[in-house]
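1. Dropping a prediction and its sequence here:
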Amino acid sequence: MIAVSSGNHGQAVALAASELGLGATVVMPQDASEVKVAAVRAYGANVVNQGVTGENREEVATQLAADHDLRLVHPHDDPLVIAGQATVGTELLDQCQRVGVRPRVVLVPVGGGGLLAGICLALEDRLPGVTVIGVEPALGNDGQQSLAEGRLVSLARPPDTAADGARTLHLGGLCWDVIRSRVSRIVTVTDEEIAHACWWLWSRCKLVVEPTGAMTVAAALRGPGDLGPAGLSSIAEGDPAEVICILSGGNCTP
């Protein structure tokens, strides 16, 4: 099989292929995190990154899949991948149930939208009324623009952001079909806020979280008002509430 990834999806495909006794190739941008490249290789996958950019990586993967008869596993725009990412929402609910917490707001990092779409689908029946908010880098707010305009918006080039998992041009089409009707809003955070969130998680919580995964905490650290009328400020004063921040990766370059 073959996948295109900035790193985290590539690790998942590499591990799955290894468990099934299959070969895996992962197409990654030439400037991908060295930590993520090393992790993909450690799971046994072949990494193709020479001359690969954020703009052409899907084209390269599609061509390699056709040339070598490989099954392409898309990082987000695939119903089975979305279903897999939905298990994060199921895990969230199971953990909250064990400690007696009912989430009112869930913040989710947004790149191609697979994780956001999956969590929406996982929560909509088991947790009706929950507010789901996506978080994007300010330099790559295609999802925010898409919700505002009611159509799928694509960026001209991959955003130059530290959140490498969100260097996408646009949301996946399947993801957009889910997100457009289920996500309250998408907010953005600056790279400076992301860096502060990474430091805060490390210094206060002793957690190593990569920039993309820390975007949710960056948004939460701003305070309730900044998440808007559909966010934390919609919770009545005195009403017990829990805010969940999805931390979607810990592959940090030292």
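-> Yep, that arrived.
2. From here on, just use CA atoms for contacts and neighbour counts.
-> Will do.
3. ranges for the helices of the chain?
-> 8-20, 34-42, 57-68, 79-99, 114-126, 142-149, 173-182, 191-205, 211-220 (DSSP state H).
4. Output those in JSON lines, with distance to G51 and mean neighbour count appended to each entry.
-> JSON lines is the format used below for the helices of the chain (distance: least, Cα to Cα, whole Å; neighbours: other Cα atoms under 10 Å):
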{"stretch": "helix 8-20", "distance to G51": "18", "mean neighbour count": "19"}
{"stretch": "helix 34-42", "distance to G51": "15", "mean neighbour count": "18"}
{"stretch": "helix 57-68", "distance to G51": "9", "mean neighbour count": "16"}
{"stretch": "helix 79-99", "distance to G51": "27", "mean neighbour count": "16"}
{"stretch": "helix 114-126", "distance to G51": "26", "mean neighbour count": "23"}
{"stretch": "helix 142-149", "distance to G51": "25", "mean neighbour count": "20"}
{"stretch": "helix 173-182", "distance to G51": "26", "mean neighbour count": "18"}
{"stretch": "helix 191-205", "distance to G51": "26", "mean neighbour count": "17"}
{"stretch": "helix 211-220", "distance to G51": "24", "mean neighbour count": "28"}
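5. from what I can see V208 touches L201, true?
-> Yes - assessed by Cα atoms under 8 Å, V208 is found in contact with L201 at 7.0 Å.
6. Go through the helices of the chain and name the closest to S248.
-> Closest to S248 of the helices of the chain, according to Cα to Cα: helix 211-220, at 4.3 Å.
7. what helices or strands is the closest one leaning on?
-> Contacts defined by 3 or more Cα pairs under 8 Å, 6 or more residues apart in numbering; DSSP states H and E place helix 211-220 against strand 105-109, strand 131-137, strand 185-189, helix 191-205, strand 243-245.
8. Can you check which of those gets nearest to R151?
-> strand 185-189 (14.0 Å).
9. ok, and for the closest one, which residues are buried?
-> 185-189 (16 or more other Cα atoms under 10 Å).
10. Identify whichever of the helices of the chain lies nearest to A163.
-> helix 211-220 (4.3 Å).
11. orientation of the closest one relative to strand 185-189 in degrees?
-> If you take axes from the mean of the first three to the mean of the last three Cα atoms, to 10 degrees, helix 211-220 sits at 100 degrees to strand 185-189.
12. Leaving aside the residues adjacent along the chain, what's closest to L155?
-> L169 (4.9 Å; Cα to Cα, 6 or more residues apart in numbering).
13. Repeat that for G225.
-> G225 sits nearest to S233 (Cα to Cα, 6+ apart), 5.6 Å away.
14. what about versus this one:
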Amino acid sequence: MKGEPRPLHEAVRHTTLVESERLSRRLKARVALVSETFQHTGSFKFRAAYNLASKVPQELIVTASSGNFGQALAYACGLLGKRAIVVMPATAAAVKIEAVRDYGATVELVDVNTRSRAERVAELAEAFPLAYVASAYDDPFVIEGNASLGTEIANLDRELDCVLAPVGGGGLSAGLIQGLRQAGSRVPVLGAEPLLANDAARSLQLGRIVANACEPQSLADGARTLSLGRCNWEILRKEMAGIVEIPEWAIAEGLRLLFELANLKAEPTAALSIGALLAEPERFRNRSVCCVISGGNVDPGVYQSLLARAG
């Protein structure tokens, strides 16, 4: 008989606080980096995946992922004696596809130009009716898991003017807000979203969920979602302080600055929060900003080319 799974706060690695005077001077703000690059499987997604996998009764979990949630779910399922099937775009970073397989999950690749990941997930759900179909971002267990990062930020006991976090489907930012508020912090949370994939920004402006027509091909592959999740929207429409739309040049430049000035390897999506300070410098000038660096899983060749093109 299986024992009880470890609680989330024991299973995760507590986030890493990184401070760089050089980076703060370059960005003209007081920047604190909350880095999830050293989390299990290299991103914040382990928080959500472990929380979900430990709380649902199903032994098989099916999901769609561009890579990070798939890795995290595969690893979490391995720890808990469960199985995972991960539907990924054929254009996903090779390092992420390989990692999902290495952690023990079955990978299904789809050409997103001809069919969506959601279609393949629906087919798998029909083929495996006893499986739990997990969204990488639109699930109460996902939000609850990500809230643990908000709690850790609140416990840093720092005077912050705002928290900046990447936005794709909204699971991270919704979780951050939930965790911060539960810990008694009222610090504003701002989203950083690629301009090429600005459905969240448009949704906040219009007061309803707006979807992208197709999967946006931003450098920030973790933000290539069609729309915000409905569970997340209920939190974000009330509590999100705003969204900064990041041009592609600022994503690449943010990645380079993290490498050069903070000695931190980040994936493009994780560099969105730094991209926000580059895109709207006056908004954050001389402010105390907590930038969430969401993960560091990036293909070596892609990373090298991005470092070369930035600057």
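-> Cool, got the structure. Given the structure is predicted, the values throughout are model-derived calculations rather than measurements.
15. The residue nearest to G225 of the first structure: how many residues sit nearby?
-> Other residues near S233 of the first structure come to 14 when the count uses other Cα atoms under 10 Å.
16. Kindly report the same for the one 4 residues further on.
-> The criterion is other Cα under 10 Å. On that basis, E237 of the first structure has 8 neighbouring residues.
17. Can you find the partner of E108 of the second structure in the first structure?
-> For E108 of the second structure, the aligned position in the first structure is V48, judged by TM-score structural alignment.
18. quick one: buried residues of stretch 204-215 of the second structure?
-> 204, 209-212, 215.
19. Also stretch 153-170 of the second structure?
-> 153-154, 160-170.
20. Against D67 of the first structure, how distant is V106 of the first structure?
-> 42 Å (Cα to Cα, to the nearest Å).
21. Sorry, slip of the keys, the one I care about is L22 of the first structure.
-> Taken as Cα to Cα, the span from L22 of the first structure to D67 of the first structure is 18 Å.
22. And for G44 of the first structure?
-> Distance from G44 of the first structure to D67 of the first structure, by Cα to Cα: 21 Å.
23. And P29 of the first structure, by the same measure?
-> Taking Cα to Cα, one finds P29 of the first structure at 20 Å from D67 of the first structure.
24. now swap in V187 of the first structure and tell me
-> 40 Å.
25. swap in L207 of the first structure?
-> 42 Å.
26. cool, and A166 of the first structure?
-> On the measure of Cα to Cα, A166 of the first structure and D67 of the first structure end up 28 Å apart.
27. Format the helices and strands packed on helix 211-220 of the first structure as CSV; extra columns: distance to R98 of the first structure.
-> Shown next, in CSV, are these (distance: least, Cα to Cα, whole Å):
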stretch, distance to R98 of the first structure
strand 105-109, 17
strand 131-137, 21
strand 185-189, 28
helix 191-205, 21
strand 243-245, 15
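28. Quick one: closest of these to V178 of the first structure.
-> Short answer: strand 131-137, nearest of these by Cα to Cα, at 12.1 Å.
29. Identify all contacting residues around that closest one.
-> Strand 131-137 of the first structure is touched from outside by 104-111, 116, 120, 143-144, 161, 163, 166, 182-191, 215-216, 219, 230-231, with contacts defined as Cα atoms under 8 Å, 6 or more residues apart in numbering.
30. Please apply the same query to stretch 30-49 of the first structure.
-> So stretch 30-49 of the first structure is contacted by 6-8, 10-11, 14-15, 18, 23-29, 50-53, 164, 251-253 (Cα under 8 Å, 6+ apart).
31. Out of the residues you listed, name the ones that lie in strands.
-> Using DSSP state E, the subset of the contacts of stretch 30-49 of the first structure located in strands is 25-27.
32. will you turn these into TSV that also has neighbour count and distance to G225 of the first structure?
-> Shown next, in TSV, are these (neighbours: other Cα atoms under 10 Å; distance: Cα to Cα, whole Å):
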residue	neighbour count	distance to G225 of the first structure
T25	25	45
V26	28	41
V27	27	40
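33. And A266 of the second structure? What does it align with in the first structure?
-> By TM-score structural alignment, A266 of the second structure lines up with V209.
34. Find the nearest non-adjacent residue to that match, please.
-> G250 (4.2 Å).
35. you'd agree that neighbour is up against T212?
-> No - the criterion here is Cα under 8 Å, and G250 of the first structure misses it with T212 at 9.1 Å.
36. For L227 of the first structure, see how far away the residue nearest to G225 of the first structure is.
-> To L227 of the first structure, S233 of the first structure is 7 Å away according to Cα to Cα.
37. just to revisit the earlier point, pretty sure the match of A266 of the second structure is touching L201, no?
-> Yes - using Cα under 8 Å, V209 of the first structure makes contact with L201 at a distance of 7.2 Å.
38. Give the equivalent position in the first structure for K45 of the second structure.
-> Aligned partner of K45 of the second structure by TM-score structural alignment: none.
39. K45 of the second structure touches N68, doesn't it?
-> Yes - assessed by Cα under 8 Å, K45 of the second structure is found in contact with N68 at 6.3 Å.
40. Test my guess that D221 of the second structure contacts L272.
-> No - the criterion here is Cα under 8 Å, and D221 of the second structure misses it with L272 at 11.1 Å.
41. when you align them, which residue in the first structure goes with A147 of the second structure?
-> A147 of the second structure maps onto A86 in the first structure, by TM-score structural alignment.
42. Skip the chain neighbours and tell me the closest residue to its match.
-> G118 (3.8 Å).
43. likewise H9 of the second structure?
-> H9 of the second structure's closest residue in space is S148 (Cα to Cα, 6+ apart), at 7.5 Å.
44. got the contact list for the one you found?
-> 9, 47, 175-176, 179.
45. So which of these is the closest to S288 of the second structure?
-> Scanning these for proximity to S288 of the second structure, where the rule is Cα to Cα, the winner is L176, at 17.3 Å.
46. Counterpart of that closest one over in the first structure?
-> Under the alignment (TM-score structural alignment), L176 of the second structure maps onto I119.
47. wait, its match sits on G89?
-> Yes - contact criterion Cα under 8 Å: I119 of the first structure and G89 qualify, at 4.7 Å.
48. H74 of the first structure touches M1, doesn't it?
-> No - between H74 of the first structure and M1 no contact is recorded; they are 10.6 Å apart, counting by Cα under 8 Å.
49. These two: who's more crowded?
-> Legend: neighbour count by other Cα under 10 Å for H74 of the first structure and M1, higher for H74 (23 against 18).
50. who touches the nearest residue in space to L123 of the first structure that is not next to it in sequence in this structure?
-> Closest residue in space to L123 of the first structure, ignoring its immediate chain neighbours: G89 at 6.3 Å, by Cα to Cα, 6+ apart. Contacts were defined as Cα under 8 Å, 6+ apart; by that measure G89 of the first structure touches 118-120, 122-123.
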